[in-house]
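S.K.: Sequence and predicted structure, then a few things I'm wondering about:
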Amino acid sequence: MFGIKIFTDWDISENDTTPEEIYLNRRKFLGNVGKLGGNILALSTLSNLLNPKEVFSANSSSNESISQNENNLTDLRDKITSEVLTSSYNNFYEFGTNKSDISFLAKKLPVENWKIKVEGLVHEPRILDVDKIIQAMPLEQRVYRLRCVETWSAIIPWSGFPLRELIKMSSPLSTARYIKFKTFVDPNIAPGQKNRFWEPWPYVEGLSMSEAMHNLAFVAVGMYGHQLNPQNGAPIRLVVPWKYGFKSIKSIDVIEFVKDRPNTFWQTVSPLEYDFWANVEPDVPYAKWDQRFEVLLGKTKKEKTMLYNGYAAQVAKLYS
């Protein structure tokens, strides 16, 4: 049934999550996402994401709340990483390198009426309207670990749909072996793109087709029960939880299906430090950091990094 949370073997247990005091305010979410679609269909589709079988605000006193036996996400809502942290501590190099500045600078990003170009090895190049994508997709909520290569981490509730659904919509040719993603280029609103040190823009990332078709690969259009904030990648971004966070490209502008493995942004900037795959592997030093340990945002205690960020049982076979 649409919108119901179905538990899988990769769901995060309650003991592995961290506190969050404001989670999934249903009425606020429905008010905000009305801006995305601009019509009854869009609002109806998105409202199903947070129906009475889902989770609601910790402050909710309505009859819509559900019992713990029906869905134990009612407890999980109070234990995720605080949105205050995940919305104010951000990497988005298009807007600069100071994490605390990104939430302010990214407000200039015009996220309404966003379009995505689909090109390369496809049956027909096209331009997709993000609002219409949202209307068409089977939206769901997933709580994923996010692991930054800088050795900090977070646990975030995302709203969106499996990447493979967007691939099906794009209708790639059988010769496509990789997917190349690009974000926007506009130095007038993104001051970081004026910095020649980080060239070449745009930011580029990629996945193999087998990775992209995996059930864990996710396209997010919301988080914490509302549409994405600009600093978090609005209006549409990737979430690939078994890889370092920089693989989860924000504000997707172009999707290109290609035969050969694409060079990514960080590979181009620093080829000796970054590779294409960027899987979370604690025993493999990556870039400038020892990856054996990590610290959850809002915490001080170091935790051992898990292979593939805790999703080894699901994705290890991709690399065997």
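M.R.: Ah, there it is. Numbering: from 1, shown residues only.
S.K.: from here on, contacts and neighbour counts on C-alpha atoms
M.R.: OK.
S.K.: Disregarding flanking residues, what is the spatial nearest neighbour of Trp158?
M.R.: Leaving aside its chain neighbours, Trp158 sits nearest to Met223 (4.3 Å; criterion: C-alpha to C-alpha, 6 or more residues apart in numbering).
S.K.: hang on, the one you found packs against Tyr144?
M.R.: No. At 10.8 Å, Met223 does not count as touching Tyr144 under the criterion of C-alpha atoms under 8 Å.
S.K.: any shared contact partners between these two?
M.R.: In terms of C-alpha atoms under 8 Å, 6 or more residues apart in numbering, Met223 and Tyr144 are both contacted by the residues Ile156, Pro157, Trp158.
S.K.: my hunch is that the second one is in a helix, does that hold up?
M.R.: Which is Pro157. No. Residue assignment for Pro157, taken from DSSP: H, G, I helix; E, B strand; the rest coil, gives strand, which places it outside any helix.
S.K.: Which elements pack onto whatever helix or strand Tyr144 lives in?
M.R.: Here Tyr144 sits within strand 140-147, counting by DSSP states H and E. With contacts defined as 3 or more C-alpha pairs under 8 Å, 6 or more residues apart in numbering; DSSP states H and E, strand 140-147 has these neighbours: strand 152-162.
S.K.: next SSE after the strand it packs on?
M.R.: Taking DSSP H and E as the definition, the helix or strand that follows strand 152-162 towards the C-terminus is helix 163-170.
S.K.: What are the buried residues along whatever helix or strand comes next after that following helix?
M.R.: Per DSSP H and E, helix 163-170 leads on to strand 178-183 as the next helix or strand towards the C-terminus. By 16 or more other C-alpha atoms under 10 Å, the buried positions in strand 178-183 come out as Tyr178, Ile179, Lys180, Phe181, Lys182, Thr183.
S.K.: What of stretch 124-133?
M.R.: In terms of neighbour count (16+ other C-alpha under 10 Å), stretch 124-133 has its buried residues at Leu128, Val130, Asp131, Ile133.
S.K.: Name the residues that touch that stretch?
M.R.: Outside of stretch 124-133, the residues within contact range by C-alpha under 8 Å, 6+ apart are 36-37, 42, 113-119, 171, 235-236.
S.K.: hold the first one in mind and look at this next one:
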Amino acid sequence: MAHRWTNTLTHADVTPQAAFLNRRQVMAGLAGVGLAGLARPAAAQEALEPNTWEDITSYNNYYEFGTRKEDPARYAHTLVTEPWSVTIDGLVDKPGEYDFKDIMSEMTVEERIYRFRCVEAWSMVVPWNGFELADLLNMAGVQEGAKYVAFETAYRPDEMPGVQFPILEWPYREGLRLDEAMHPLTIMATGIYDKPIPNQNGAPLRLVVPWKYGFKSIKSIVRITISDVEPPTSWNMSAPREYGFYSNVNPNVDHPRWSQASERQIGGGLFAKRIPTLMFNGYEEEVGGLYDGMDLKEFY
């Protein structure tokens, strides 16, 4: 289990949104850093500003609402997010259906900024609000012998027009190894810019794992299952040659159809300058030890 980070900051240390959007020099030193989270190594810093609310909420992959980037913002208003509950089952001491409001009342929600990236060599700097997934799993009580955590998105054909098309096998599924899930950088996001997370971004609860590619960030979670076997994941099931279970950001392992060695930031336009992609998205110091001894070309 990863060592838990202890918060020494106060509310006064959190940057207001207006200042947030205009502080290039600050972001040059804090790109991808949680203001109430873990600092990144100096070598990982890039001169990146957080994306605007419009960028973050209008350029999305959420195939349950369509395959075009603008489809989720156009159609996701149909998703009913209140009330909401999450079933936690499998190898836990307290399985059951957890009401989202009850979960939130138990958690300390903090602001963190992550450089969240999409699959096609684009990146986005997102100021997420959320809580550590480890806190939720500890609340349910992880049992001895547990090795993996599986997640499942809501499947509501009446509210999700995209599920009528067999793009993937619905409902959408994702998974992590238990040590990845318990790492303090792994969060359950509930907001952006200190506002409730919009439907198109995965309301009311989504996974954010900042050293993995964007398709690992499952949205609108309704089930979490703890098990001792590796769970199936949607993109790995659909195209196993292209999408492995781990989905770690690794510039040394190309996708079969494109290079992953560089990226452009969303919002910078078609001719935005490409920058080198960092190993584990710049979090190598924090998470590299999770994969010691593994062949990352085999376990991609």
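M.R.: Sure, I can see it. Source: prediction; values computed, not measured.
S.K.: What does the superposition give as a TM-score?
M.R.: The TM-score (TM-score structural alignment, normalised by the length of the second structure) is 0.82; 260 aligned residues with a C-alpha RMSD of 2.1 Å.
S.K.: for the shared contacts of Met223 and Tyr144 of the first structure, which one is nearest Val204 of the first structure?
M.R.: Taking C-alpha to C-alpha as the measure, Val204 of the first structure lies nearest Trp158 of those, at 22.0 Å.
S.K.: So what's the residue count around the aligned partner of the closest one in the second structure?
M.R.: In the second structure, the residue matched to Trp158 of the first structure (TM-score structural alignment) is Trp128. The tally of other residues near Trp128 of the second structure (other C-alpha atoms under 10 Å) stands at 26.
S.K.: With Thr52 of the second structure instead?
M.R.: Based on other C-alpha under 10 Å, the number of other residues close to Thr52 of the second structure is 17.
S.K.: Roughly how far does it sit from Ser217 of the second structure?
M.R.: Thr52 of the second structure sits 20 Å away from Ser217 of the second structure when distances are taken as C-alpha to C-alpha, to the nearest Å.
S.K.: Over to Arg206 of the second structure?
M.R.: If you measure Arg206 of the second structure against Ser217 of the second structure using C-alpha to C-alpha, the figure is 7 Å.
S.K.: Residue in the second structure paired with Pro125 of the first structure?
M.R.: Residue correspondence to the second structure (TM-score structural alignment): Pro125 of the first structure is matched to Pro95.
S.K.: Name the single longest helix found in the first structure.
M.R.: In the first structure, ranked by residue count with DSSP state H as the criterion, the top helix is helix 26-37.
S.K.: Give the aligned range of that helix in the second structure.
M.R.: Matched against the second structure by TM-score structural alignment, helix 26-37 of the first structure finds no partner residues.
S.K.: Name the next helix or strand downstream of that helix, please.
M.R.: Next along the chain after helix 26-37 of the first structure, taking DSSP H and E as the criterion, comes helix 40-47.
S.K.: Distance check, the aligned residue in the second structure for Arg177 of the first structure against Asn51 of the second structure.
M.R.: For Arg177 of the first structure, the aligned residue in the second structure is Lys147 (criterion: TM-score structural alignment). In this view, Lys147 of the second structure and Asn51 of the second structure are 35 Å apart by C-alpha to C-alpha.
S.K.: Equivalent analysis for Arg117 of the second structure, please.
M.R.: When distances are taken as C-alpha to C-alpha, Arg117 of the second structure and Asn51 of the second structure turn out to be 12 Å apart.
S.K.: who has more neighbours, these two?
M.R.: The neighbour comparison of Arg117 of the second structure against Asn51 (other C-alpha under 10 Å) goes to Arg117, with 25 against 21.
S.K.: corresponding residue for that one in the first structure?
M.R.: For Arg117 of the second structure, the equivalent position in the first structure is taken to be Arg147, counting by TM-score structural alignment.
S.K.: repeat for Pro161 of the second structure
M.R.: Structural alignment (TM-score structural alignment) places Pro161 of the second structure against Pro191 in the first structure.
S.K.: so where in the second structure does stretch 244-261 of the first structure end up aligned?
M.R.: Counting by TM-score structural alignment, stretch 244-261 of the first structure falls onto residues 213-230 of the second structure.
S.K.: that older thread, so what's the residue nearest to the match of Pro161 of the second structure when sequence neighbours are not counted up against?
M.R.: In space, Pro191 of the first structure comes closest to Phe95 once its chain neighbours are excluded; the distance is 5.3 Å by C-alpha to C-alpha, 6+ apart. Applying C-alpha under 8 Å, 6+ apart, one finds that Phe95 of the first structure lies in contact with Ile102, Leu105, Ala106, Ala190, Pro191, Gly192, Gln193.
S.K.: mind redoing it with 6 Å?
M.R.: Phe95 of the first structure makes contact with Ala190, Pro191, Gly192, according to C-alpha atoms under 6 Å, 6 or more residues apart in numbering.
S.K.: for Arg223 of the second structure, same thing?
M.R.: Shown in contact with Arg223 of the second structure (C-alpha under 6 Å, 6+ apart): Val86, Thr87, Ile88, Phe151, Glu152.
S.K.: Can I take it that Thr57 of the second structure is in a helix?
M.R.: Yes. The assignment for Thr57 of the second structure is a helix, going by three-state DSSP.
S.K.: Give me the neighbour count for whatever residue of the second structure lines up with Glu94 of the first structure.
M.R.: With TM-score structural alignment as the criterion, Glu94 of the first structure lines up with Glu64 in the second structure. A total of 28 residues lie near Glu64 of the second structure under the criterion other C-alpha under 10 Å.
S.K.: Kind regards, and thank you for your time.
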